[in-house]
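Peer 1: no letters, just coordinates:
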């Protein structure tokens, strides 16, 4: 018995030792692979060391081929080569539209609204008691007498006559109360009082006071509100290059804080205006004329043979579906006939993926090893129905934006979101994408395979949403399938990829452009809606 027990103990010790050796081997292998890639991977060296991109491809969007004068012949008629700043009246109207939109937002997004637009919003009852403040809760949530908080501003709440909301739900007061017309407002000091005109009796009694915070953005900054709104008329020559792109880019922001030529408002007659909504993958390009919306505009107007179509680049880096919903009033202010949505990576990696980290916290150290996470990534994620449920929850904000446009007669078009095809990647390309994921997106527990899988489920949700709304869905992901010849990282494209994406979208928009403005059809004839590339 003693000998048998000794043999069992010896076997256990040997197994433990070999397991330890195996784990150490995997650890050292993972570390060696990581360190080796930093030194030997040409894509990592090009991206983070300033070298040339290892792959080249001919493209019409080559900056060296850009003929600005020729391209400007085909810009939309609702754009201006000369500055046309918004008038004080237009700025007022845009702010009033924002305040109306605020009242209809879900409670969590009201906080986002206040943070992004840099305003303090006070909600008061019909007696002037402050019940809530956005973006932060008040210390006394049961209500504070108006006279004890911002007495000068909140006093205006008490002066709105009962029942006034039934006739004119929006009141704007001059802060000095000098007897100027009621629509005169100085945004740096003014207050906007809004009494909801619909909903329950308690909602009708709620008034909202908007007080700008007067927080000036840093000097020489692109941002008016970081990752939400850009500073009008900002210029930057040779900013840091985008992934896979050379130096020499140029950024110019227009009158409404977008990367495009100035937008003429109101929209001229007989103009079809297309608004491209997205994030950095819509904003990207080495020149304003080398973005995908600008090239779509060029292709469509040249195809028609006359300047009839505006395609406005409304891409802002860092945007996700929730922030697009908050910004809805700004989009409507531009008077679009067609809206194109191209977004996905920020929703997947900054919203969906973090909700799944509970599954990843246990094996955190194990999954930080590349050899392990390449094998185990699917095992540690939730099952497919759970993933799809989380994605549908995130996409509810996008659906609400689309429904808002459709209710106003604006044609909505979705695009599936493209990424480098894993089946077309070399080992060196995959190693680079793993490094991008670790350094810039999901942390060291996430793998590129996990991202690509989650994105495929996100695209499935987009196609299902487009079907439910009767809206077209352009198969960009299925058409722009390449490795790092077209892509610069897990989602951003190089010039050849931007050109390909623009051509796919322009071809799909042709039948819709022919029916607008003023007679935009909801039909999606000519555009595949099931994710296939068509014939």
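Peer 2: Done, it's in. Remember, it's a predicted structure, so these values are computed and weren't measured experimentally. Numbers count the residues shown, from 1 in each chain.
Peer 1: going forward, measure contacts and count neighbours with C-alpha atoms only.
Peer 2: Fine.
Peer 1: for stretch 293-305, give me every contacting residue.
Peer 2: For stretch 293-305, contacts defined as Cα atoms under 8 Å, 6 or more residues apart in numbering pick out 71, 74-76, 276, 282, 288-289, 307-313, 499, 502-503, 505-506, 510.
Peer 1: so how far is that stretch from its chain's centroid?
Peer 2: Distance, stretch centre to chain centre, for stretch 293-305: 24 Å (Cα atoms, centre = their mean, to the nearest Å).
Peer 1: which members of the contacts of stretch 293-305 occur in helices, if any?
Peer 2: Of the positions in these, 71, 282, 499, 502-503, 505-506, 510 sit in helices, assigned by DSSP state H.
Peer 1: looking at these, spot the one nearest residue 321.
Peer 2: Taking Cα to Cα as the measure, residue 321 lies nearest residue 282 of the ones in helices among the contacts of stretch 293-305, at 14.0 Å.
Peer 1: element containing residue 133, please.
Peer 2: Secondary structure from DSSP states H and E places residue 133 in strand 130-134.
Peer 1: could you do residue 393 as well?
Peer 2: helix 384-407.
Peer 1: now do residue 26
Peer 2: Using DSSP H and E, residue 26 falls in helix 2-40.
Peer 1: A further structure is provided below for comparison with the first:
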């Protein structure tokens, strides 16, 4: 649904007067876009291949060059050889030895499917497609895949919200990257994407700030690649999409969605019988909220397996591509300086958005502090750059936050300034004439 329950509630104010209907740059052709994803698919392990299929909600069948048969959960008796012989493959521009084909709609064995794609590479052959969508629902939604991928060139009627030619909330992106451009891609969830207007998101503010310093020698582009609700495992699966933007530097800021949409539900749905019984008491919930969290060793183990396993994959993959990575920790309001009314407000929005009566802002604080400490230790061991946003925001008034993680315009600008200072101090911009 649209409105306050939409993920862009803080990301797009209403438009007064006439709306802009310009289309802008054409999207990257689906054949090229899917080819990059397919090349990535052949490189990941079997567990991530299954994750890839689940995240994109696609039926996927493939065989490696060493295999005779397709992996085919859809229909073991389906004649893939006959299907492939009927398809008209074409060479993919810029990809030597790769042939592929793409159909927005395709009649597969008497069943109409969408986004049908097939490819032949030196690694093997692959077929994927999506089940037929309800057309009316698909047209009214901004999502290509909910909380994973926006449609390209989408306009939200009545709001200052649009996606660009590559499906992110930003200006259109020129690919191939023009000469003299240093391109930064900011990856994350709604805390990356957020802002009343496109110009008031932290990536766009950061772009302006960096061009004030470096604009005489090169042009800095900072692409807002934030997707509301996305988690680290989905960021890993979408990595080929981000790399298609040809970044010189990547900023990754995520963890909130993993905590609130994966860990909270995991733990609260598996409460021991005693805790489940005690949870019926509002008094216990109010005064002892941390009682409902699992032991610290379980928290650390789950964060390691659910969050840091994918951070490790992302950082390693970028390192192999020689693309520098900046991580940020998670800022949160300083609860120690809140008055009663502020605490009541943050408690209300926490329970409204993130899981009901058992979820408490003090739980969130403990988990974010645990994650931030874990991230500091992990990034130091991995020799990765880390911006400690939380250190700065703990000195700020809670009033710059909309809720436990989303920021008002002043807080968004502060984030851009902190990251700007870090980039300049570490000399991470390399301009070539």
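Peer 2: That came in fine, so what should we check first? Computed from a prediction, not measured in an experiment: that's the story for all the values here.
Peer 1: fetch the TM-score of the aligned pair.
Peer 2: After superposition, the two chains reach a TM-score of 0.81 (TM-score structural alignment, normalised by the length of the second structure), with 393 aligned residues with a Cα RMSD of 3.1 Å.
Peer 1: thinking again about what came up before, which part of the second structure matches the very next helix or strand once past the helix holding residue 393 of the first structure?
Peer 2: Where DSSP H and E defines the elements, the next helix or strand beyond helix 384-407 of the first structure is strand 411-415. Under TM-score structural alignment, the counterpart of strand 411-415 of the first structure in the second structure spans residues 324-328.
Peer 1: what about the matching stretch, distance to the chain center?
Peer 2: A distance of 15 Å separates the centroid of the chain from that of stretch 324-328 of the second structure, by Cα atoms, centre = their mean.
Peer 1: same check on stretch 160-175 of the second structure?
Peer 2: 15 Å.
Peer 1: residues near the residue mapped onto residue 201 of the second structure from the first structure, how many?
Peer 2: Aligned by TM-score structural alignment, residue 201 of the second structure pairs with residue 291 of the first structure. Number of residues near residue 291 of the first structure (other Cα atoms under 10 Å) recorded here: 24.
Peer 1: check the one 3 residues further on too.
Peer 2: Using other Cα under 10 Å, residue 294 of the first structure is surrounded by 26 other residues.
Peer 1: wait, a helix at it?
Peer 2: Yes: secondary structure of residue 294 of the first structure (DSSP: H, G, I helix; E, B strand; the rest coil): part of a helix.
Peer 1: in the second structure, point out the residues matching the helix or strand that contains residue 324 of the first structure.
Peer 2: Taking DSSP H and E as the criterion, residue 324 of the first structure maps to helix 321-326. Aligned by TM-score structural alignment, helix 321-326 of the first structure falls on residues 232-237 of the second structure.
Peer 1: likewise for stretch 224-235 of the first structure?
Peer 2: Alignment of stretch 224-235 of the first structure against the second structure: residues 144-155, by TM-score structural alignment.
Peer 1: okay, how far is it across that stretch, tip to tip?
Peer 2: End-to-end distance of stretch 144-155 of the second structure (Cα to Cα, to the nearest Å): 13 Å.
Peer 1: next one: stretch 152-169 of the first structure
Peer 2: The first and final residues of stretch 152-169 of the first structure sit 21 Å from each other (Cα to Cα).
Peer 1: which other helices and strands does the helix holding residue 26 of the first structure contact?
Peer 2: Counting contacts by 3 or more Cα pairs under 8 Å, 6 or more residues apart in numbering; DSSP states H and E, helix 2-40 of the first structure is packed against helix 42-49, helix 370-380.
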